[in-house]
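Trainee: Below is the sequence, then the predicted model.
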Amino acid sequence: MEFDLPKTVAAFLVVIALGVGGMIASDMMATDTILMMVAPSMVLFGAIMLAIGVQYGEHRATN
């Protein structure tokens, strides 16, 4: 399966939604704390890791 931009964005959003939904369902913290602090940090960390992964994949594809 080749990942193009729409598939990558969809997979990224599904993973973030599952993580946030699981935390909300487990009642670990207040919902406003999860939505205001945890979700943005998950998105930022995921975006950084995605960028590093894309760069590494490009490096491996060219060598």
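Mentor: Alright, I've got the coordinates.

Trainee: C-alpha only now, for contacts and for neighbours.
Mentor: Will do.

Trainee: Spatially central residue in this structure, please.
Mentor: In the chain, the residue lying closest to the centroid (C-alpha atoms, centre = their mean) is residue 46, at 3.9 Å.

Trainee: Please compare the first structure with the one that follows:
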Amino acid sequence: MEFDFLRSVGVLVAITAVATIALTNVMAPGTVFMMVLPSMVAFAVVAFALGMKHGEYRSVR
């Protein structure tokens, strides 16, 4: 299966949504939405960008 940009972002959003819902069962929702969710989104964006650039680098070599 080949991943294009939209499919990859969709999987990333789904993983973040499931993790957020799971964390609201354990922690206070205010804490999750104000502190945890923004840091998860920031990490996901950075990791996605680095992974995409690394994949581009590997495909050229």
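Mentor: Looks like it arrived, so ask away. These numbers come from a predicted model, not from an experiment.

Trainee: one step back: nearest residue to the residue nearest to the centre of structure 1 other than its sequence neighbours?
Mentor: Spatially, and ignoring its direct neighbours in sequence, residue 46 of structure 1 is nearest to residue 12 (7.7 Å; C-alpha to C-alpha, 6 or more residues apart in numbering).

Trainee: Now for the one you found, how many residues are close by?
Mentor: Counted by other C-alpha atoms under 10 Å, the residues lying close to residue 12 of structure 1 total 15.

Trainee: Residue 45 of structure 1 too?
Mentor: Residues near residue 45 of structure 1, counting by other C-alpha under 10 Å, number 12.

Trainee: now for whatever helix or strand it lives in, which elements pack on it?
Mentor: Assigned by DSSP states H and E, residue 45 of structure 1 belongs to helix 39-62. Judged by 3 or more C-alpha pairs under 8 Å, 6 or more residues apart in numbering; DSSP states H and E, helix 39-62 of structure 1 is in contact with helix 5-26.

Trainee: Thanks a lot, see you next time.
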